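Trainee: What would the 3D arrangement of this be:
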Amino acid sequence: MHRRRTVIALSAALLAAPALTACGSESHPGAAAVVGGQRITVAQLENRVEEVRSAQRDATADEAQYAQEIARTGSLTRDTLHTLVLDRVLDRAAKDAGVTVTERDVQAMRASLEQQAGGARGLRTAWLRQYGVAPARLDESLRTEVRAQKLAAALGADMNTSTGKAVFWKSLSDASKALHIDVNPRYGSWDVQKSSRVDTTAPWLKDVSRAGA
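Mentor: Just a heads-up that it's a prediction; the model follows:
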């Protein structure tokens, strides 16, 4: 199965990174994060997580298998917020680089991946299991992937090399700085240099990542 070689593949290792600084969102009640002055509300985050949980339930044969999926994806809430924020960072970086994505681009990628996955159902199942993407959000996720690939190309960044990766992530770091990202400390904080959500270890913070499991 084709693996996402840009944003998801490169950011997956950053999800468990230790926190460097903690940003507070107390001035933005009800927000899971604020990106470029735009709120990602707790309700929006919870709805996204519920979409994935519902899809996981539909894809499993019984309650035992569903429980295994929940256990396997215990950090789903935090990972989903990471994706929501990173998508906005990537969008800003792409705009700064003059990158645009068309519907034809998205459908071309989908067709290619469906062929590799053995059909549309295989692709939906793979994206749900590997990346926590609900079937209804597949095209949205593929658009992000296309945007990342076109951004890398615009930057002349060879993602198979450490130098190329550094150039790519530098553009995301610059975008992160410009967007002044503020993550509710209940969900961690945002590392501008790595363009990644990281965990906050303050003992007074309630871990909400497994809530609703």
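
Trainee: C-alpha only now, for contacts and for neighbours.
Mentor: Fine.

Trainee: where's the residue nearest the centre of the chain, which helix or strand?
Mentor: Most central in the chain under CA atoms, centre = their mean is Thr83, positioned 1.7 Å from the mean C-alpha point. If you go by DSSP states H and E, Thr83 is part of helix 76-96.

Trainee: That helix: which residues count as buried?
Mentor: The neighbour-count check on helix 76-96 (16 or more other CA atoms under 10 Å) flags 76-94 as buried.

Trainee: on that earlier part again, so the residue nearest to the centre of the chain versus Asp91, what's the distance?
Mentor: 12 Å (CA to CA, to the nearest Å).

Trainee: same check, this time on Ala202
Mentor: Taken as CA to CA, the span from Ala202 to Asp91 is 31 Å.

Trainee: do Gly188 as well
Mentor: Applying CA to CA to Gly188 and Asp91 gives a distance of 22 Å.

Trainee: Now the second one, please; I'll put the structures next to each other:
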Amino acid sequence: MHRRRRTALLLSAALLTAAPLLTACGNDAHPGAAAVVGGDRITVSQLENRVNEVRTAQRAATTGEAQYEQAVAKSGGLARDTLHSMVLDRVLHRAARDAGVSVTRKEIQEARADLEQRAGDAKALEVTWLQQYGVPPERLDDNLRVQIEAQKLATALGTDTSRPEFWKALSEASKKLGVDLNPRYGTWDVEKSSRVDAKLPWVRDVTAAGSKQPA
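Mentor: Below you'll find the model as predicted:
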């Protein structure tokens, strides 16, 4: 997920105030891990479970196989985007913690209630978050926590989520955590706090084949 995509997720925090699977062969230096962040492993199994949550939600939200396949096609890089989000969430949380920022359950509930009202109802909000951000209903509260945390961090820094000062704080958090991706999922650009595709001859993108599998 490049800067436009990653920024879109964080900038969705403005709503609160304004209204491919990959396979590889050869040696694997990260057995069973999609990434290691601050010494904590994000396992391939955890990543696959998160991807399956989105696919299951997409199937439930679509009518017929053709519509489902269209939804899958629009999110062909889902595994890589999902891993990016999982890593960035941890980086953001570290940056927020370093700045003395935290998010309460009440803040999440209030934000969700406000967004549900703006969207029309709870179901409409869930569909919007799924279609626009690839967030399944069961992860909506977690994502709202991230949005609020990002906004509060930006406020604490005297800036907003689109400004260099905000991303510099994330960059510093990335360095402290020592983000390490399994090469099959790319590399982590510390300065930009973003996942970058790796050009490796032994990596084979099988997203098209993966999309045929049942969610």
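
Trainee: The residue nearest to the centre of the first structure matches what in the second structure?
Mentor: Using TM-score structural alignment, the partner of Thr83 of the first structure in the second structure is Ser85.

Trainee: now do Trp127 of the first structure
Mentor: Checking TM-score structural alignment: Trp127 of the first structure goes with Trp129.

Trainee: Check Lys150 of the first structure too.
Mentor: Match for Lys150 of the first structure (TM-score structural alignment): Lys152.

Trainee: nearest residue to that match other than its sequence neighbours?
Mentor: Nearest non-adjacent residue to Lys152 of the second structure, counting by CA to CA, 6 or more residues apart in numbering: Val101, 6.7 Å away.

Trainee: SS state for the one you found?
Mentor: coil (DSSP: H, G, I helix; E, B strand; the rest coil).

Trainee: about what we covered before: ok, the residue nearest to the centre of the first structure - contacts?
Mentor: By CA atoms under 8 Å, 6 or more residues apart in numbering, the contact list for Thr83 of the first structure is empty.

Trainee: cool, and Glu149 of the second structure?
Mentor: Leu92, His93, Ala96, Val101, Ser102, Val103.

Trainee: Confirm that it lies within a strand, as I assumed.
Mentor: No - read with three-state DSSP, Glu149 of the second structure is helix and lies in no strand.

Trainee: What's the separation between it and Pro183 of the second structure?
Mentor: Glu149 of the second structure is 29 Å from Pro183 of the second structure, by CA to CA.

Trainee: repeat for Gln151 of the second structure
Mentor: 31 Å.

Trainee: what about the two, which has more around it?
Mentor: A side-by-side neighbour count of Gln151 of the second structure and Pro183, using other CA atoms under 10 Å, places Gln151 first with 25 against 19.

Trainee: Make sure that one is actually in contact with Thr159.
Mentor: No - using CA atoms under 8 Å, Gln151 of the second structure is not in contact with Thr159, being 9.3 Å away.

Trainee: Give me the range in the second structure that stretch 52-59 of the first structure lines up against.
Mentor: So stretch 52-59 of the first structure sits over residues 54-61 in the second structure, by TM-score structural alignment.

Trainee: from the middle of its chain, how far away would that stretch be?
Mentor: In terms of CA atoms, centre = their mean, to the nearest Å, the centre of stretch 54-61 of the second structure is set 17 Å apart from its chain centre.

Trainee: for stretch 59-77 of the second structure, same thing?
Mentor: 19 Å.

Trainee: circling back: how big is the offset of the match of stretch 52-59 of the first structure relative to the first structure?
Mentor: In the superposition against the first structure, stretch 54-61 of the second structure averages 0.3 Å from its aligned positions (mean CA distance after the TM-score superposition for the first structure).

Trainee: Could you list the residues in contact with that stretch?
Mentor: With CA under 8 Å, 6+ apart, stretch 54-61 of the second structure has contacts from Tyr68, Ala71, Val72, Val127, Leu130, Gly134, Val135, Pro136, Pro137, Ala215.

Trainee: got it, and stretch 163-177 of the first structure?
Mentor: When contacts are defined by CA under 8 Å, 6+ apart, stretch 163-177 of the first structure is touched by residues 89-90, 92-93, 151-152, 155-159, 192-195.

Trainee: before we move on, back to that, the match of Lys150 of the first structure: what secondary structure?
Mentor: helix.

Trainee: burial measure for it, as a count.
Mentor: With other CA under 10 Å as criterion, Lys152 of the second structure counts 22.

Trainee: Quick check, it in contact with Thr104.
Mentor: No - proximity of Lys152 of the second structure to Thr104 does not meet the contact threshold set by CA under 8 Å, at 11.6 Å.
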